[in-house]
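**Q** 3D model of this:
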Amino acid sequence: MVERKIIHIDMDAFFASVEQRDNPELRGKPVAVGYSEERGVVAAASYEARRYGVRSAMSSLKAKNLCPHLIFVPGRMSAYKAVSRQIHEIFHQYTDLIEPLSLDEAFLDVTGNKKGISLAVDIAVAIKKSIREELNLVASAGVSYNKFLAKIASDYRKPDGLCTIHPQQALDFISHLSIESFWGVGPVTAKKMHTLGIHNGEQLRLCTVEMLTRQFGKAGLMYYDFSRGIDLRPVEAVRIRKSVGCERTLEKDISLRSSVIIELYHVAVELVERLKQADFTGNTLTLKIKFHDFNQITRSSTQTNELKTLNEILPLAKQLLKEVEYSNHPIRLIGLSVSNPKELVDEKEEWEQLSFEFSDWSD
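**A** Below is the predicted model of the structure:
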């Protein structure tokens, strides 16, 4: 079997870096893309801002408390998309096997690349150089024999990082990896791992597949494989759009039912418009609620009919809302998404990840 050569490219502080590039007055200063109002959220932060602890998805109020001289700039999604297309043009000089994860992140399979370059790290170096010279932006790159390790490697030496994990190094590298660094391990799963005595890759590798699947379901098998450096997922040049969603951060926390219903209506109207624009239908509706303390829950319902009109979506959304207790737990954010499409798109359709401005909705 031919050993795969996978590169993961991750643009460093992408939105903020584009703003600093296009506005010289912002260079070297702490910049946050987003809105500074009381209910605002940081969409991206420059590395100068990150030194103060400012992070994406943080409330603007907290960000300003951490960094009083933080400069907020409104986002320009059209500009970021245009730059992302330029980055992909550079990728295509080497391979057409490109799997975008977002506007600023992608996997490349360069096993059989267009230029016949034998070492993947040489391609990564060339791509980083082209991005810097042609676009005046900085990227980090990870190189390995599968997607899991390539992504881990790209995060290892940011910013402007380059890290290669060779097959003979993989197990030792994974052994010292914190469990929070594993793909698919969020705060809730990490906490559960810790209660089981699992804090790093070495401890995870000692677990049996039976134990992990019992504790984590299907994801347990993925953790079992990752701890052994196994990830057989291919780089998929075409991605199927799996959902369309939108959400609204409210100006004030609300708990009055009539107010919640009004906001739910507005989100449903926006969702219907986005479904129309995306020419997308699915039969699963998911309601997302984020409370005043930033805890969040989701509730879903799958129907036999496709969901595409307000008359189909709003009553179902109201039904899902009945499953949420918020009378003594004010709501900060409401989101809706439609997923589970009945028909797959044509395999030749070009895929572009849905990136709604300053939305932290996850598919």
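
**Q** CA atoms for contacts and neighbours, from now on please.
**A** Fine.

**Q** strands of this protein, residue ranges please.
**A** Taking DSSP state E as the criterion, the chain carries its strands at 6-11, 31-34, 42-45, 71-73, 98-102, 105-109, 139-144, 162-164, 243-254, 282-291, 296-307, 331-339.

**Q** got the angle for the fifth one vs strand 105-109?
**A** So the one you mean is strand 98-102. With axes from the mean of the first three to the mean of the last three C-alpha atoms, to 10 degrees defining the directions, strand 98-102 sits at 170 degrees from strand 105-109.

**Q** mind listing what's buried in strand 98-102?
**A** 98-100 (16 or more other C-alpha atoms under 10 Å).

**Q** adding distance to Ile262, write the strands of the chain out as CSV.
**A** Output for the strands of the chain, formatted as CSV (distance: least, C-alpha to C-alpha, whole Å):
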stretch, distance to Ile262
strand 6-11, 39
strand 31-34, 25
strand 42-45, 26
strand 71-73, 30
strand 98-102, 32
strand 105-109, 36
strand 139-144, 43
strand 162-164, 49
strand 243-254, 11
strand 282-291, 14
strand 296-307, 19
strand 331-339, 11
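
**Q** quick one, which of those is nearest to Gln203?
**A** Smallest distance to Gln203 across those (C-alpha to C-alpha): 22.4 Å, for strand 139-144.

**Q** which strands and helices sit next to that closest one?
**A** strand 6-11, helix 120-135, helix 147-156, strand 162-164 (3 or more C-alpha pairs under 8 Å, 6 or more residues apart in numbering; DSSP states H and E).

**Q** alongside the first, I'd like the structure of this one:
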Amino acid sequence: MSGEATILHADLDAFYASVEQRDDPRLRGRPVIVGGGVVLACSYEAKARGVRSAMGGRQARRLCPEAIVVPPRMAAYTAASRAVFEIFRHTTPLVEGLSIDEAFLDVGGLRRLVGPPAGIAAELRERVRRQVGLPITVGVARTKFLAKVASGVAKPDGLLVVEPDRELAFLHPLPVERLWGVGPVTAGRLRERGLRTVGQVARLDEPALVSLLGGGAGRHLHALAHNRDPRAVQVGRRRSSMGAQHALAREPHSPAELDAVLAGLVDRVTGRMRDARRTGRTVTLRLRFADYTRATRSHTLDKPTAQTAPLRAAARALLRAALPLIEQRGVTLLGVSVGNLDGGHTQLTLPFTAEPGPALDAAVDAVRDRFGSRALTRGVLLGRDPGVEMPRLPD
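**A** From the prediction side, this is the model:
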């Protein structure tokens, strides 16, 4: 690992709400809530009134009656994300996307060509603001963990560089919740022992943390409390599944509210799948209950797809089946993933059957002209490859 702070964690601020404020000048400077039944996102003006993502809509409106509630526009958010990631990739080829609105970037090899990491981060922020019209916060550090912590501390719309000689001085005064993997249950256990800051955790030896939290969690937190994180920025990793999740407030949620969250998650996942030219067959619903226990439910489709409708239908069926359990135990997190991903074929749909001859040859040429020549064959158009569907041809 480099001895210099060369890893950037770039995180768009209140992403969905910022896109809404960018696109509608009347919303700028005002509290904005995206999503009605459940808060999918909110502007910093709404956060200042206590509104939080995953909060129920009624509670959010009680906290901030003057908030403007807008429906989510996933296509707009996807387009903005693509534009920002183009800037990331223009900055460095070493980009590891974490979600639609955040990524790690490794700029360690750019000092001679471009300048120091702090200057690269400042230029990246300026380009995102100028070209995409959105605020973005960047943390810069020697490790991925600390870069992400730095961006969280610097929000909103900030830049924070943690130099190697002051890493622990920056990290140790922070609350234990800043450590990856410390949720309410783990934080409660630590606080019961009087451990409220990262520095207090760091002063415990590893066996003591293992005794308190278990082997994996104890070793993990001991390493992070000393900023030991050897992971490199990973580019082009081939995933076996793609997913998204959304935390929910502990209050009861209606089936309609949960369905709205689920639909947004499926939209997000299928958009990423199409961008990556991946298709999948197995839909998995992930649930975290109010007592912090978890459950998963899965369904495998007959054939792989990246289209939203069939995957959303499968996810909704899983959610409907789980509703009695949710009603009994409450739910604090909803997640969706699609697994059994293929090797990278794009799913397509053919609205006609064709026979060999000039008409079929013309159809092949038309499809290739529009979608490229990668793997369109007469056999596919004739339906001899049942695992691939073709695009609708232009009129």
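
**Q** deepest in the core, which of the helices and strands packed on strand 139-144 of structure 1 is it.
**A** strand 6-11 (a mean of 28; mean count of other C-alpha atoms under 10 Å).

**Q** next, the mean deviation of it compared to structure 2.
**A** Its aligned residues in structure 2 lie a mean 0.6 Å from strand 6-11 of structure 1 after superposition (mean C-alpha distance after the TM-score superposition for structure 1).

**Q** now that strand, how far from the centre of its chain.
**A** Here strand 6-11 of structure 1 is found 14 Å from its chain centre; the criterion is C-alpha atoms, centre = their mean, to the nearest Å.

**Q** how far away is the aligned partner of Ala48 of structure 2 in structure 1 from Ile165 of structure 1?
**A** Aligned by TM-score structural alignment, Ala48 of structure 2 pairs with Arg51 of structure 1. For Arg51 of structure 1, the distance to Ile165 of structure 1 equals 28 Å [C-alpha to C-alpha, to the nearest Å].

**Q** and those two? Which one has more around it.
**A** Ile165 (19 against 13; other C-alpha atoms under 10 Å).

**Q** which residue sits closest to the corresponding residue of structure 2 for that one in space, ignoring its chain neighbours?
**A** Residue pairing (TM-score structural alignment): Ile165 of structure 1 is matched to Val162 of structure 2. Nearest residue to Val162 of structure 2, sequence neighbours excluded (C-alpha to C-alpha, 6 or more residues apart in numbering): Ala141, at 5.1 Å.

**Q** residues contacting the one you found?
**A** Contacts for Ala141 of structure 2 (C-alpha atoms under 8 Å, 6 or more residues apart in numbering) come out as 4-8, 147, 150, 161-164.

**Q** any idea how far it is from Ala10 of structure 2?
**A** For Ala141 of structure 2, the distance to Ala10 of structure 2 - C-alpha to C-alpha - is 12 Å.

**Q** what's the match for Ser140 of structure 1 in structure 2?
**A** That one, Ser140 of structure 1, aligns with Thr137 by TM-score structural alignment.

**Q** so that match touches Ser151, yeah?
**A** Yes: in this structure Thr137 of structure 2 lies within contact range of Ser151 using C-alpha atoms under 8 Å: 5.9 Å.

**Q** need the overlap of contacts for those two.
**A** Common neighbours of Thr137 of structure 2 and Ser151 (C-alpha under 8 Å, 6+ apart) are 10-11, 158-159.

**Q** which one is Lys81 of structure 1 nearest to, not counting chain neighbours?
**A** Distances taken as C-alpha to C-alpha, 6+ apart place Leu103 nearest to Lys81 of structure 1, at 6.5 Å, with adjacent residues excluded.

**Q** my bad, Val345 of structure 1
**A** Ile240 (6.6 Å).

**Q** how close does that neighbour sit to Arg233 of structure 1?
**A** Note on Ile240 of structure 1: its distance to Arg233 of structure 1, by C-alpha to C-alpha, is 15 Å.

**Q** among these two, which residue is more densely surrounded?
**A** More neighbours surround Ile240 than the other of Ile240 of structure 1 and Arg233, with 16 against 9 (other C-alpha under 10 Å).

**Q** neighbours around Pro68 of structure 1, how many?
**A** By other C-alpha under 10 Å, 12 other residues sit near Pro68 of structure 1.

**Q** I should have written Gly243 of structure 2 there, sorry.
**A** Gly243 of structure 2: 21 surrounding residues under other C-alpha under 10 Å.

**Q** wait, doesn't it sit right on Leu334?
**A** No: under the criterion of C-alpha under 8 Å, Gly243 of structure 2 makes no contact with Leu334, lying 10.9 Å away.

**Q** ok, the residue nearest to Lys81 of structure 1 touching Ile87?
**A** No: the criterion here is C-alpha under 8 Å, and Leu103 of structure 1 misses it with Ile87 at 9.4 Å.

**Q** give me the distance between the residue nearest to Ser211 of structure 2 when sequence neighbours are not counted and Gly199 of structure 2.
**A** Nearest residue to Ser211 of structure 2, sequence neighbours excluded (C-alpha to C-alpha, 6+ apart): Gly218, at 7.5 Å. As judged by C-alpha to C-alpha, Gly218 of structure 2 and Gly199 of structure 2 stand 15 Å apart.

**Q** I appreciate the help and will end here.
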